[in-house]
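In: Task: produce atomic coordinates for the following.
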Amino acid sequence: MSKLQEIVNVVLEQQKQLLAPSTYEARKNYLKKLAAFADEKGIEEPCQELYDSYIARATTPDLRFQLFHAVRLVDKASGTKAFTSEGKLYNEPEILSSEEADRINHTVEFPISDGSLDTGYLIRKAEQEMKYLQLSFSTYWQYMQAWRELYISLYLRGDTMFARNKCISFIEDTNQKSRDGLLHEWKRKIRRRAVLVLIEVADTGCFKWKLFTSRKICCQEETLEVLRQQYLTFLRTQNLENRTISLYDYSFRVMIEGLGVRNVSCLNTMGPEQIQSMLVFLSERLSLNSRGTVFPIVRQILSYLHSAGFVVADFSGMVLTPACRSMHLRPYITASDEDNLYQAMENSPLRNKAMMRLALRLGLRDIDVCNLRFSQIDWKNDQIVLEQEKTGVTLCLPLLEDVGNAIIDYIMNERPAAAKNYPFVFVRQQAPHKKLESMYTVCSRLFEKADIKTVNRDSHGTHVCRYTLTHKLLLKKVPHQVITDTLGHISKESDKPYLSMEEQMLRECPLGFSLIGQKYWEEGECHG
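Out: You can find the predicted model right below:
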């Protein structure tokens, strides 16, 4: 008797205890046919090839279901861990239930050491810890799916016990699939975030929502990642803002990618040729303005690597900041394009419509729109009074009817109820309902939807709305002091870039061509 026949007999005994006689006879028929089909093929043990060939015989959906179920039972009993034609396991491993997790919860101490606890427990623990976020069903499902994929990958390796290096390896595999075009970017992000949540729960026993920027695993080789973390630690000692550290981190990562080094020891053997290749790589990847920002940072990184002993020579002198001609003309949109923009806003979320009206009609900066609080809106007197984030100066603006209506519409009909006690007006649409850090994406997508082409230069940021308002005020001959007060400037120097938008006055400034070629000195006259 072959091993397959033995497993089929075991499955039949199990099914006989579970099924009604008529159902059992039908199941028995398809299992016997599977064993007979294996004899015809000369296959003695359960395997992927047998399963694929057997199910391929199905000519109807109902028959395929019966054959599939027979294969699934044999696969489970034999532990072959075979895959369906869709790339899924016939029998996915069962994650620890919430009830089982609760029973062992009081015996668990944090941080959890590697190999001491099944990953399924941590998944249930993380699920409990994230309840306060009030995630939507779809977002919750995405997290669970990512955890399930991690658990399956551990199961296929033969061990579902939690280990941090296995989790990091799963992230690296996911990143590689994304680079190879086998995985969508959104799925890479949710997998990475779900795993980092799991690691935090294993370390602390709880989870607090955050952006996982500082713990981002970027360098594929371990020694390079250790060097990166060492560099980030050095930056934190320099009392730098988190955004500045993120910019330096990005510059470090793209520099390492451009150098093409395999590990830290390769840095010690670098030559000028590699530095040159790296600069070419960055030049092709970055815009001129971005190169003007990143190149000086790369220069500092190279000096750091030399002083820390990772590079034999100081190559920072090879990195020159590219010359970037300052563009004094500010971008704005024409009246017709502004009409197109308002039309595009009609089908947008209410939050986006309200934010864009604040930017277009009142000229508020991006950060002031995102940080707008309920306490700063004076509904009784129809005005907005806020302290500008950039200058710290208080600004008082009229609450225009269309702007006020757009804000009310958002608050009453779209703003999440879970954020009712949150002081900021505009919040994320998905949990956790925190305030937005920037509305650049909101603005740029609307510009793209309305096919907006800005005057003077291509730009899609929120400041274009501010410039557009200024341009309209200048066209209407509004006094400069009123414009200064509207924009919230504290210095006349701040107004100078905006004055370049006063086109009629600029046309009166250039000299004519009549003076070209005329002489203003006598022959033989000496000017010394």
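In: Going by C-alpha atoms from here, please, whenever you check contacts or count neighbours.
Out: Will do.
In: Any idea which residue is closest to the centre of the protein?
Out: Nearest residue to the geometric centre of the chain (C-alpha atoms, centre = their mean): residue 189, 6.4 Å.
In: so that one is in which element?
Out: Assigned by DSSP states H and E, residue 189 belongs to helix 185-204.
In: how far out from the middle of the chain is that helix?
Out: In terms of C-alpha atoms, centre = their mean, to the nearest Å, the gap separating the centre of helix 185-204 from the centre of its chain is 13 Å.
In: With stretch 396-409 instead?
Out: Here stretch 396-409 is found 32 Å from its chain centre; the criterion is C-alpha atoms, centre = their mean.
In: and what of stretch 254-264?
Out: Distance of stretch 254-264 from the chain centroid (C-alpha atoms, centre = their mean) equals 23 Å.
In: nearest spatial neighbour of residue 72, skipping sequence neighbours?
Out: In space, and not counting its chain neighbours, residue 72 is closest to residue 90: 5.5 Å by C-alpha to C-alpha, 6 or more residues apart in numbering.
In: what about residue 165, distance to residue 40?
Out: Distance, residue 165 to residue 40, by C-alpha to C-alpha, to the nearest Å: 45 Å.
In: Likewise for residue 419?
Out: Note on residue 419: its distance to residue 40, by C-alpha to C-alpha, is 65 Å.
In: who has more neighbours, the two?
Out: Set residue 419 next to residue 40 and count neighbours by other C-alpha atoms under 10 Å: residue 419 wins out with 19 against 9.
In: Would you do the same for the sequence below? I want to compare the two.
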Amino acid sequence: MDILNCQTFLSDLGEILLHRKEELKCSASTIRMCKYHLNRLQIFMNINGFEFYTPDIGVLFLTSLKCRKGSQQKKAEYVALITQLNDCLIYGYFKSYHCRKIIVSTPTQYVDLENQYLKWCEEKGNVPSTIKNKKSAFSKWFCLLESVGCSSLTEINPGHVTGAVLKEHYTGNYGYIREILKYLAQNDLVKDDLSILIPKQKREYHLPTTYDKDERKRLEMAPDRTTSIGKRDYAIILLANRLGIRCIDICHLTFDNLNLDDSIITFEMAKTKEPYEIYLLDDVKSAIIDYIENGRPAIDDKHIFTMHRSPYAPISRNTIYGIVSKVFRQTGIDTSNKKHGAHSLRSSLATDMVNTGETYEQTRKVLGHRDPNAIRHYARLDRKKLRLCALEVREPSGYFERFLNGEVKL
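Out: Presented below is the predicted three-dimensional model:
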């Protein structure tokens, strides 16, 4: 990678940076703040006699900030600015720092088939997230078939299927591939049902990860609520810990979902597409209000929870996982062989409700499960009711009794 121009004026880089932010539809306040930061950097360069910008000058500027008083958020904004300027210098634009998956395109001859298959999936009730996964699996599968020499449905044979499935390293797609092959056979697009060649992966069962009340209380106390980020993290943890809201739904929460007058949150659940309404506990309501009024960046975005550095995008599930994991580390809670993301707080709440006498139906409604049988997952941890099912231990007899008495040896 060659730097575009080793003698580049900051004003020229600034124009590239601001144009890129406009392309990304950053808010007016974000662009205004970027101009302010660029002006501060230009003043630093003028004072120190630097005519052209280089990454080394960016490092010197950030080092000078460490010696000054100022919020961590403000310093983080300058770090983002220098990183973006360096990208503009090297690439001609600043890159996005969010991880992006490699997109596999469906071979041209299968595009119409893909649309028909996805429409069929939609008609049978698959939610958008499932259809998205199936679209990805469909594209990848037919690319794999092409890689083993099968370029049309008329050519497909057991050898092609076996060869392609051996190249599919993600076993989670096996179920989708099996359904695709069944769909082809049921619609007479292939001669034989080759789905039987796809291995069936039996999912290993794990009990839900849970943490006791004391541990969950320590998690709530961990965020530093004197900082804007701490206020945000505290509100997010309460939503997951006290109300059991899924992290994807926390990400999607907007101001339209909040009814602070009646202390209610209403939204459509991302997983089930079912409407959901829950009462805001006083502590949760206070935390959200405190964040909105005293911690949230002043940006034009409908989402309640956002990142605290440019371009101030809405938080993602990965962000929430990072927040909760960080709090676990801060509290020193033992997470050995246990999950420690936001979903572990949701499962802990469900288990606590079941163990304290709440009915399974009430617990199901709080969690927002559509399937009445879904709560059986947590019923396995209902210790009081499980004890009622325990069988009495029979008195030893016969050979086993003589073994226990030392009369015989194995």
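In: follow-up on the earlier one: number of nearby residues for the residue nearest to residue 72 of structure 1?
Out: Per other C-alpha under 10 Å, the neighbour tally for residue 90 of structure 1 reads 20.
In: ok, it touching residue 75?
Out: Yes - between residue 90 of structure 1 and residue 75 there is a contact under C-alpha atoms under 8 Å: 7.2 Å.
In: For the helix or strand hosting residue 220 of structure 2, report the contacting residues that lie outside it.
Out: Using DSSP H and E, residue 220 of structure 2 sits within helix 213-221. Outside helix 213-221 of structure 2, the residues that touch it by C-alpha atoms under 8 Å, 6 or more residues apart in numbering are 234, 237, 238, 241, 327, 328, 331, 333, 345.
In: what's the mean gap between that helix and the aligned bit of structure 1?
Out: Compared with structure 1 after fitting, helix 213-221 of structure 2 has a mean deviation of 4.2 Å; criterion: mean C-alpha distance after the TM-score superposition for structure 1.
In: immediately after that helix, which helix or strand?
Out: Sequence order places helix 228-242 as the next helix or strand after helix 213-221 of structure 2, per DSSP H and E.
In: helices or strands up against that following helix?
Out: Other helices and strands packing on helix 228-242 of structure 2, by 3 or more C-alpha pairs under 8 Å, 6 or more residues apart in numbering; DSSP states H and E, are helix 213-221, helix 247-252, helix 282-294, helix 317-331, helix 342-355.
In: repeat that for 6 Å
Out: If contacts are counted by 3 or more C-alpha pairs under 6 Å, 6 or more residues apart in numbering; DSSP states H and E, helix 228-242 of structure 2 sits against helix 282-294.
In: buried residues in the helix it packs on?
Out: By 16 or more other C-alpha atoms under 10 Å, the buried positions in helix 282-294 of structure 2 come out as 284, 285, 287, 288, 290, 291, 292.
In: what's it in contact with?
Out: 231, 232, 235, 238 (C-alpha atoms under 6 Å, 6 or more residues apart in numbering).
In: cutoff 8 Å now
Out: With C-alpha under 8 Å, 6+ apart as the test, helix 282-294 of structure 2 has contacts from 228, 231, 232, 234, 235, 238, 239, 242, 260, 263, 304.
In: Any chance of JSON lines for these, columns neighbour count and distance to residue 373 of structure 2?
Out: Listed next are these as JSON lines, based on neighbours: other C-alpha atoms under 10 Å; distance: C-alpha to C-alpha, whole Å:
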{"residue": "228", "neighbour count": "21", "distance to residue 373 of structure 2": "41"}
{"residue": "231", "neighbour count": "22", "distance to residue 373 of structure 2": "37"}
{"residue": "232", "neighbour count": "27", "distance to residue 373 of structure 2": "34"}
{"residue": "234", "neighbour count": "25", "distance to residue 373 of structure 2": "32"}
{"residue": "235", "neighbour count": "25", "distance to residue 373 of structure 2": "31"}
{"residue": "238", "neighbour count": "23", "distance to residue 373 of structure 2": "27"}
{"residue": "239", "neighbour count": "25", "distance to residue 373 of structure 2": "24"}
{"residue": "242", "neighbour count": "18", "distance to residue 373 of structure 2": "23"}
{"residue": "260", "neighbour count": "14", "distance to residue 373 of structure 2": "33"}
{"residue": "263", "neighbour count": "14", "distance to residue 373 of structure 2": "30"}
{"residue": "304", "neighbour count": "21", "distance to residue 373 of structure 2": "33"}
